[in-house]
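Chemist: here are the coordinates; sequence isn't available:
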């Protein structure tokens, strides 16, 4: 689709599968913590980017920063990029592993892109000299919510400019894309299942790097703390739902439901998730759950 000087390109393939949870000892690179610990190493990131974006001809990664923080002003929201990298041509990359579907992928992508653009301008770059930015999400769910697995969205600045300034790439590692890129398919399979392609040297190397990362005691302790924190959030959500059902039946009021919604919002859940959970727990329509959500926010 073309409008003005911009072009939006889309490439879609195949069906997604809902993600499964794994115990830490069974973790593959679909574990977001393990993913960024491995991908912060150039030996892992360079071949990964080459498989995701073969058309760029990337031969060297000049810098990699794990957990890069971007903040435009002291009042603005701080952005944390799992992996930030730049290649020999100045192309900039943000690479993320997103396990849970928080229904805000487009918004997050735009926020990360804006932060990376602002960071370039902070360095004195003129608008016309902005370098292309690639925001890449590996996911374990249907990326954009309409049952497709691979999505590549780009906006080109002008009909005659070859550089694609804004590039969003979404990859669901749970669904096959062999017909798009066999090498990328093998990478996605390894990320999701740990399956090793014996004739693929990079996947064999990636397996070794994954094993080494798991053996790092400092990383393992940090990963365990993150896992416990996530489990605590899940417990609070489940407890809130259970209490909401029990007290709602006993008291015949919506007070507990409103408290449950506020608690889930405080825990960082997206609006769509809260509405869905309320609808399921109260056995009501999502439209009615939406009404409860508005009441909770207004109160």
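Modeler: Thanks, I have it. All figures in this text were calculated on a predicted structure; none of them were measured in a lab. Residues are numbered from 1 along each chain as shown.
Chemist: contacts and neighbour counts: CA atoms only from here.
Modeler: Will do.
Chemist: neighbours of residue 36, just the number please.
Modeler: Other residues lying near residue 36 total 21 when counted by other CA atoms under 10 Å.
Chemist: My error: substitute residue 27 in the last question.
Modeler: Residue 27 has 20 neighbouring residues, counting by other CA under 10 Å.
Chemist: Kindly report the same for residue 114.
Modeler: The tally of other residues near residue 114 (other CA under 10 Å) stands at 17.
Chemist: What helix or strand is it located in?
Modeler: If you go by DSSP states H and E, residue 114 is part of helix 105-122.
Chemist: Show me what counts as buried in that helix.
Modeler: Neighbour-count burial for helix 105-122 flags 105, 109, 112, 113, 114, 115, 116, 117, 118, 120 (criterion: 16 or more other CA atoms under 10 Å).
Chemist: roughly how far apart are residue 228 and residue 71?
Modeler: In this view, residue 228 and residue 71 are 28 Å apart by CA to CA, to the nearest Å.
Chemist: Have a look at those two and say which one is more surrounded.
Modeler: Higher neighbour count among residue 228 and residue 71: residue 71, with 15 against 11, using other CA under 10 Å.
Chemist: could you list every residue that touches the more buried one?
Modeler: By CA atoms under 8 Å, 6 or more residues apart in numbering, the residues touching residue 71 are 77, 78, 79, 115.
Chemist: what do you get if the cut-off is 7 Å, keeping everything else the same?
Modeler: By CA atoms under 7 Å, 6 or more residues apart in numbering, residue 71 lies in contact with 77, 78, 79.
Chemist: try this one next to it:
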């Protein structure tokens, strides 16, 4: 069992990248509206129904999914906003599954497919995804004519926190700064996120309900850095113990936690080589 001191340390270390905290902050309607309008400026809506930590189960045999933030506009379009901390190398597959889960809940038995509205899956990634852009928007297109879209309303958007954010609009830059724990610009979204984060972290009821961030391993988007150190440790003249010490210092983990994380990263690298 965790000591009170350890619980407090974990709670103080947790930030917006913690999925539960992210849901509580991004799940505030005004913040969610501002984020969506910043990430998808061509989308037009006046109001949203926003639900943080929304669980969707479409069939008792199927895999359930808990969305960090689910928003539905007045036209019935669905928006899923997710924070992704650990790279499990399944972003495309996870996106496909989330789209299907949201689509399935739109249409009942015997209803017309015209009831199917647009679905947006937005992943805020604390690791490097397979794109050089800070913000990437994917749709279904015709491979024989790349200018022709299917217009099925399926949109996947990736916000790469580790990429060059200089081309992002001011609001999205503010989000990145909050996630990376940097000085936050004067953008409306950056300021609102900072304020809401302080309120959530200062709420004793939330603090107790979350169990001081529970057992979460908060990587702060440094997974790729750690993996690179492990992969190149011989070239860099680093030992396993020295990398574990770096992990302890940079991510504020205990030695046993850092050792466990090191083993996880090493296992991930070996799997990547096999693939």
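Modeler: Right, received. Where do you want to start? Just so it is clear, the structure is predicted and the values come from calculations on it, not from any experiment.
Chemist: equivalent range in the second structure for the helix holding residue 114 of the first structure?
Modeler: Using TM-score structural alignment, helix 105-122 of the first structure corresponds to residues 91-108 of the second structure.
Chemist: That stretch: how far from the chain's middle?
Modeler: Stretch 91-108 of the second structure sits 17 Å away from the centroid of its parent chain (CA atoms, centre = their mean, to the nearest Å).
Chemist: Likewise for stretch 192-199 of the second structure?
Modeler: How far stretch 192-199 of the second structure lies from its chain's middle: 17 Å, per CA atoms, centre = their mean.
Chemist: try stretch 274-286 of the first structure
Modeler: In this view, stretch 274-286 of the first structure has its centroid 25 Å away from the chain centroid, taken as CA atoms, centre = their mean.
Chemist: now stretch 174-183 of the first structure
Modeler: The answer for stretch 174-183 of the first structure is 19 Å, by CA atoms, centre = their mean.
Chemist: repeat for stretch 141-155 of the second structure
Modeler: Stretch 141-155 of the second structure has its C-alpha centroid displaced from the chain centroid by 26 Å (CA atoms, centre = their mean).
Chemist: who touches that stretch?
Modeler: Applying CA under 7 Å, 6+ apart, the contact partners of stretch 141-155 of the second structure are 117, 118, 119, 120, 121, 137, 138, 139, 140.
Chemist: ditto for stretch 174-185 of the second structure
Modeler: By CA under 7 Å, 6+ apart, the surrounding residues in contact with stretch 174-185 of the second structure are 16, 17, 161, 187, 189, 190, 194.
Chemist: what's the counterpart of the fifth one in the first structure?
Modeler: Under the alignment defined by TM-score structural alignment, residue 189 of the second structure corresponds to residue 202 in the first structure.
Chemist: nearest spatial neighbour of its match, skipping sequence neighbours?
Modeler: Among residues not flanking residue 202 of the first structure along the chain, residue 47 sits closest, at 7.3 Å (CA to CA, 6 or more residues apart in numbering).
Chemist: which SS class is the one you found?
Modeler: helix (DSSP: H, G, I helix; E, B strand; the rest coil).
Chemist: Near it, how many other residues are there?
Modeler: 21.
Chemist: That one -> the second structure?
Modeler: Aligned counterpart of residue 47 of the first structure in the second structure: residue 34 (TM-score structural alignment).
Chemist: part of a strand, is residue 123 of the second structure?
Modeler: Yes. Under three-state DSSP, residue 123 of the second structure sits within a strand.
Chemist: Quick check: the gap between the closest residue to residue 106 of the second structure other than its chain neighbours and residue 208 of the second structure.
Modeler: Leaving aside its chain neighbours, residue 106 of the second structure sits nearest to residue 116 (6.0 Å; criterion: CA to CA, 6+ apart). Using CA to CA, one obtains 40 Å as the distance from residue 116 of the second structure to residue 208 of the second structure.
Chemist: Since that was my last question, I'll sign off now.
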